[in-house]
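Asker: below are the sequence and a predicted model; questions follow.
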Amino acid sequence: MINWHPAAGGSQLTFPRPFDLVDLSFLGIGGLPPEARADFETCLASVLQSIEIHLGMGASGTIVPPAGLVMDAGGTLDVLTEHDLDYAYDAGAALTALGTMAQRIAGRASELRCAALYYRARLPVPNGGAPQEVEIWRTTHWQEPPPQDGAQDAIAIDLEHRAGVALALFVPFTWQDGDRLFLGEPLAGLSRRRYWN
């Protein structure tokens, strides 16, 4: 069951402290290391603001290109994007962009504290808690009708910290009453570490 919230709009965040809403019990007794939690909160605030701006433009023709965010050792955030791809008509553009940004993060890992990649995804219909594949939403899907099988659109956020933790967050979204954006409370799970092993 998804708890829906109307998007705050403007510069306000719908979820200013998203980890307060996420069940992180799968991390065990220690939970997130304090440094990782603080850095993840900072990165997520920026990512969520970007997402709300993109999605707030409305349902018709909204393309959310994949993007990334890194935090350097001094705490400065840097946005990663791939502008030289045709997101509207190249079905492989999202995967190409994610791969290129992941390589850039890996190449800079020694000077970074935290990294995030985010992209539009389609969550399958829940099936009692069993593992399921999440489909990366190809930016060309805007040309197709929405799924009718109960799947849910979401923004996937892959977070990793040099403290040795990697999480996958999903923020479900929908538009109601025309183009009014609603966001679901974030869902989280463990992810595979890619940059700091």
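Answerer: Received it, and whenever you're ready, just let me know what you need.

Asker: use CA for all of it now, contacts and neighbours both
Answerer: Fine.

Asker: contacting residues for the closest residue to I63 other than its chain neighbours?
Answerer: Taking CA to CA, 6 or more residues apart in numbering as the measure, I63 lies nearest to T139, with 6.2 Å between them; neighbours along the chain are not counted. Contact analysis of T139 by CA atoms under 8 Å, 6 or more residues apart in numbering lists I63, V64, P65, Y87, A88, Y89, D90, A91, A93, A94.

Asker: how close does T139 get to M57?
Answerer: Applying CA to CA, to the nearest Å, the value for T139 to M57 is 16 Å.

Asker: which positions within the host helix or strand of A38 qualify as buried?
Answerer: When elements are defined using DSSP states H and E, A38 is found to belong to helix 34-55. Of the residues in helix 34-55, those with enough neighbours to count as buried (16 or more other CA atoms under 10 Å) are 36, 39-40, 42-45, 47-52, 55.

Asker: by contact count, what packs against that helix?
Answerer: Using 3 or more CA pairs under 8 Å, 6 or more residues apart in numbering; DSSP states H and E as the contact test, the elements touching helix 34-55 are strand 67-72, strand 112-123, strand 152-161.

Asker: nearest to P146, of these?
Answerer: Within those, the stretch nearest P146 is strand 152-161; the backing value is 9.1 Å (CA to CA).

Asker: tell me what angle that closest one forms with helix 34-55.
Answerer: Between the axes of strand 152-161 and helix 34-55, defined by axes from the mean of the first three to the mean of the last three CA atoms, to 10 degrees, the angle is 150 degrees.

Asker: name the nearest residue to L77, ignoring sequence neighbours.
Answerer: Closest residue in space to L77, ignoring its immediate chain neighbours: M71 at 4.5 Å, by CA to CA, 6+ apart.

Asker: isn't the one you found up against L112?
Answerer: Yes - using CA atoms under 8 Å, M71 is in contact with L112, at 5.7 Å.

Asker: which residues touch the closest residue to A156 other than its chain neighbours?
Answerer: Closest residue in space to A156, ignoring its immediate chain neighbours: F170 at 4.5 Å, by CA to CA, 6+ apart. F170 makes contact with A154, I155, A156, I157, P186, L187, A188 under the criterion CA under 8 Å, 6+ apart.

Asker: pasting the second one now:
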Amino acid sequence: MSSWRAAGDFPPTYPHPMQTLTLMLMDGSVPRRARGDMDACLAAALEGAEGRLRPEPDASLLYPFGLVMDADGVLRKAGQYDADYAYDATATAGALHHLAEGYRARAAELRCAVITYYVRMKEPSPGDTAPVDVRLRRSTDWRIDAMAPPAGTVDAVAMEAEHQSGCALAVFMPFAWQGPQQEFVVGDLMAVPAKRRIWPDA
């Protein structure tokens, strides 16, 4: 991994993720008017994910959730809470589809949306800015195998962030528990352009 850092006593580790990502995305893929909205949504999503991950490796069931910013700039959390994440191996993929469909139906009322879930991917090398070999991490996988991922791989929080202006990013924050005290650590943010699902014609 290019670098690990101990997560702070209180989340989020990345209070302004777009400041980090703008340096990485110098291609103009995120318009200036979208950066503030995406920054607020991503920071809130990261804070929520860290809050669930921080206590210990197997403290809680990890399930996908979403955040939207409405026309007035208010953030609201969403999720599919009636899904059986503990025993249904397809629940996570189904929830991602459900969240995206729900946001698309309300697209005219929203400015920005983020869908957050967990993945396992190839461990980045120093200087890597794009994730490789990303695979959905199901909640059932997490319960069966809560310990360290196989050599050469790393677990990560994945966020699909989309703005009504037409830009979409896939953002990744690697995480792990290291050392005898199982300290919670996070890696450098990574991002790549993503497919638009909520405002496909923007």
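Answerer: Arrived safely. Here the structure is a predicted model, which is why all the values come from computation and not from measurement.

Asker: quick one: TM-score?
Answerer: Between these two chains, after superposing, the TM-score reads 0.90 (TM-score structural alignment, normalised by the length of structure 1); 195 aligned residues with a CA RMSD of 2.2 Å.

Asker: before we move on, back to that, between the contacts of T139 of structure 1, which is nearest P147 of structure 1?
Answerer: Looking across the contacts of T139 of structure 1 and measuring by CA to CA, the closest to P147 of structure 1 is I63, at 16.3 Å.

Asker: how many other residues sit next to that closest one?
Answerer: Taking other CA atoms under 10 Å as the neighbour definition, I63 of structure 1 ends up with a count of 20.

Asker: list the buried ones in the helix or strand containing T20 of structure 2?
Answerer: Secondary structure assignment for T20 of structure 2, by DSSP H and E: helix 17-24. Residues of helix 17-24 of structure 2 classed as buried under the neighbour-count rule (16+ other CA under 10 Å) are P17, M18, L21.

Asker: what does D72 of structure 1 align to in structure 2?
Answerer: When structure 2 is aligned by TM-score structural alignment, the residue opposite D72 of structure 1 is D70.

Asker: identify the residue spatially nearest to its match, adjacent ones excluded.
Answerer: Nearest non-adjacent residue to D70 of structure 2, counting by CA to CA, 6+ apart: L110, 4.3 Å away.

Asker: next one: S60 of structure 2
Answerer: What sits nearest to S60 of structure 2 in space, not counting adjacent residues and going by CA to CA, 6+ apart, is R52, at 6.7 Å.

Asker: before we move on, what about L21 of structure 2?
Answerer: Spatial nearest neighbour of L21 of structure 2, chain neighbours left out: A191 (6.9 Å); criterion: CA to CA, 6+ apart.

Asker: mind checking the SS state of that neighbour?
Answerer: Here A191 of structure 2 is recorded as strand under DSSP: H, G, I helix; E, B strand; the rest coil.

Asker: list the helices and strands the helix holding T20 of structure 2 packs on?
Answerer: With contacts defined as 3+ CA pairs under 8 Å, 6+ apart, the secondary structure elements packing on helix 17-24 of structure 2 are helix 32-53, strand 190-193.

Asker: Y87 of structure 2: neighbour count?
Answerer: Y87 of structure 2 has 12 nearby residues by other CA under 10 Å.

Asker: if I line the two up, what does it land on in structure 1?
Answerer: Using TM-score structural alignment, Y87 of structure 2 pairs with Y89 in structure 1.

Asker: and the closest residue to P64 of structure 2 other than its chain neighbours, how far is that from G28 of structure 2?
Answerer: Spatial nearest neighbour of P64 of structure 2, chain neighbours left out: Y117 (4.4 Å); criterion: CA to CA, 6+ apart. When distance is defined by CA to CA, Y117 of structure 2 is 26 Å away from G28 of structure 2.

Asker: looking at the two, which one has more neighbours?
Answerer: Regarding Y117 of structure 2 and G28, a neighbour count based on other CA under 10 Å identifies Y117 as having more, with 26 against 9.

Asker: give the aligned equivalent of that one in structure 1.
Answerer: With TM-score structural alignment as the criterion, Y117 of structure 2 pairs with Y119.

Asker: so who does its match touch?
Answerer: For Y119 of structure 1, the contact set (CA under 8 Å, 6+ apart) comprises V64, P65, P66, A67, A94, I136, W137, I155, A156, I157.

Asker: I136 of structure 1 too?
Answerer: When contacts are counted by CA under 8 Å, 6+ apart, I136 of structure 1 is found next to Y119, R120, A121, R122.

Asker: number of nearby residues for the third one?
Answerer: Using other CA under 10 Å as the criterion, A121 of structure 1 is surrounded by 20 other residues.

Asker: that one contacts D153, doesn't it?
Answerer: Yes - in terms of CA under 8 Å, A121 of structure 1 counts as a neighbour of D153; the distance is 6.0 Å.

Asker: now P17 of structure 2: how far from M173 of structure 2?
Answerer: In this view, P17 of structure 2 and M173 of structure 2 are 10 Å apart by CA to CA.

Asker: common neighbours of these two, please.
Answerer: Common neighbours of P17 of structure 2 and M173 are listed as L189 (criterion: CA under 8 Å, 6+ apart).

Asker: name the residue closest to the centre of structure 1, please.
Answerer: In structure 1, the C-alpha nearest the mean C-alpha coordinate belongs to I157, at 2.3 Å (CA atoms, centre = their mean).
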